[in-house]
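>>> no FASTA, just this:
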């Protein structure tokens, strides 16, 4: 009996002394269990990555919050682009990377890119989303098909390309213009082609004694009726050729160098155009003249995404100190076109 009692007491003492260790083991956190997957998950590099993530998440969340912000209503800011190339040039040529970053800014900041049809309907009394933006390209360069189209497609953004119809599919110097097959591919992605004249994108010696855009007035020695007929036939041909090739309506004209006289504007109306775009700085409202629509030059290397954001808001009247419109070199297309037209 004495031996049994001693054994029981000894066993009880062992249990009592072991209790703290058993308790600690039972309450140990599972994360410290050394399995292969947990070892990988808790490597120092993974810890550093987790620490580096919050600023990116914070930035994404900030963008999400901003995407719900209303900067302006019942207005459309129309952006102008021209050529996209790895080698940027002042005024009119930006890199594919810059273009993509500007589109990303439009998304993250809550701008809504609309189609040309939506702008037309808006001017006729319809509605547009808040923070509305229309993207346009002048001249019809192949770079619009090569670089702009895939970036716009990724983001499901519509756009308008104003082509010099005579140059479609041609190469002038080292500049190539997209062809009709490319235009059809673009149209399926809602990047539609409209007119930048058939072959009046040039300067000439005008009757007023100045060298200026052909749509500004009659050439020296040309009668008003001959001038009006020249412009009418050119614009009508541009519209009919695009419609024939693409089987889509053409009702918008972008003025070469953003300028035209009243005779040319009336000829455009007679040729079937409903909307005419200039390069004058401003925002489109329901009260805007559809035959003198303003636009903002966004296709300059001087434009950063942040600056474009500020420029759009200034144009729409959001900022109290509007930024000056970046001017585009007026003779850019002249240098290209003169080689072909002389």
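Good, I have the coordinates. Remember, predicted model here, so these are calculated numbers, not experimental data.

>>> switch to C-alpha atoms for all contacts and neighbour counts from now on
Will do.

>>> in the stretch 101-250 of the chain, which spans are strands?
112-113, 132-139, 159-163, 171-172, 175-176, 191-195, 203-205, 211-213 (DSSP state E, counting those that start in this stretch).

>>> Second structure follows, compare the two:
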């Protein structure tokens, strides 16, 4: 009996030596706080070859590596609560899939289930009528019911009902205008088409499980201001883009960014580094920044000659002076909140003033200790 007890204790100790380091890593290895890395996949398959396909091994390796680095995976419900003001674990990650392929059920779901990692799949609900008719087989109703009922961390949401195609003119069905018998649809017809398609997606998924169907992934990543409005009228409160940034509460919930993870070239280390490069500091470390150095990090250039300051960013050129309170590009003038000034032989500018000049939000990444322009979709509500 004593030998059995001793052996049992030894096994317990061995188990703790395996478990405790990973738990400790999750507690102490704080990479970022109060933001979420939403990562995006499409197809997990060991035979298919495409830019949106990865093997089951790579998929599992990515998730295992992220776990080892202290990332913590959250559910869609947790993500939505976060967007409404709730807290999330440090190093939070939300796993998403687009297109509703059956490979999610066959190859990805067993891995997710065994590792207890939540995920959401954005489904093209028109494919539910005949899942095997697609070029790539799609999820069936039974498979969705099984996954969502057997766990409390797998979700199915909308990738439109039947808008995952392009019109004859090349525009995506979500934002293009249909032409029937030579007649282009009116604005009202377009509006009703988008709202109706969204409502159809909600209705079909609502039959399968009881969670709210209020989240959407834009097909092909394309959308515009009207599409945002009408998708919202169709019942969506959250919509996901393909803009590669971190998700924070200050973004539009109908324009949520995602970081691509579903390419065969994205190794676990590459995915980890891709997330690190996009971490957003809670606030900029300084109200004023060195003009030339910061612009260089943003992809622009600033020069100072005899007190004259020239700023080049994109196609615009701005002129000003040290101790001057304004910058002009010939057709427009920006009045600075604080004049340009020199300190330690460097010209400094207010971060808010620089954002006004370049027309974009500037964020600080504490991991790489540099500034960057925060990417955003071309359209705004």
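Happy to help now that I have it. The structure displayed is predicted, hence computed values, not measured ones.

>>> check contacts around the closest residue to residue 68 of structure 1 other than its chain neighbours.
Leaving out its chain neighbours, the residue that sits closest to residue 68 of structure 1 by CA to CA, 6 or more residues apart in numbering is residue 110, at 6.2 Å. Residue 110 of structure 1 makes contact with 66-70, 131, according to CA atoms under 8 Å, 6 or more residues apart in numbering.

>>> Give me the three-state assignment for the aligned residue in structure 2 for residue 315 of structure 1.
Counting by TM-score structural alignment, residue 315 of structure 1 lines up with residue 278 in structure 2. Secondary structure, DSSP: H, G, I helix; E, B strand; the rest coil: residue 278 of structure 2 is coil.

>>> Tell me who's in contact with residue 278 of structure 2.
Residue 278 of structure 2 sits next to 245-246, 365 when contact means CA under 8 Å, 6+ apart.

>>> Dump those residues to a markdown table, plus secondary structure and neighbour count.
Compiled in a markdown table, the contacts of residue 278 of structure 2 are given as follows (DSSP: H, G, I helix; E, B strand; the rest coil; neighbours: other CA atoms under 10 Å):
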| residue | secondary structure | neighbour count |
| --- | --- | --- |
| 245 | coil | 25 |
| 246 | coil | 24 |
| 365 | strand | 20 |
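
>>> Quick one: which of those hold up in structure 1? List them.
Using both residues aligned by TM-score structural alignment, their matches' CA atoms under 8 Å, structure 1 keeps these contacts from these: 245-246, 365.

>>> Distance-wise, check the residue nearest the centre of structure 1 relative to residue 110 of structure 1.
Geometric centre of structure 1, nearest residue: residue 103, 4.7 Å, by CA atoms, centre = their mean. Distance, residue 103 of structure 1 to residue 110 of structure 1, by CA to CA, to the nearest Å: 11 Å.

>>> now residue 217 of structure 1
Relative to residue 110 of structure 1, and taking CA to CA, residue 217 of structure 1 is found at 42 Å.

>>> Sketch out the helices for the stretch 51-200 of structure 2, chain order is fine.
Applying DSSP state H, counting those that start in this stretch to the stretch 51-200 of structure 2 gives helices spanning 56-68, 76-83, 102-103, 109-115, 141-150, 187-206.

>>> Pull the residues that contact the last one.
With CA under 8 Å, 6+ apart as the contact definition, helix 187-206 of structure 2 has outside contacts at 124-126, 156-163, 174, 177-178, 212-214, 227, 230-231, 233-236.

>>> Spit out the contact partners of whatever residue of structure 2 lines up with residue 268 of structure 1.
Aligned by TM-score structural alignment, residue 268 of structure 1 pairs with residue 231 of structure 2. Contacts were defined as CA under 8 Å, 6+ apart; by that measure residue 231 of structure 2 touches 194-195, 198.
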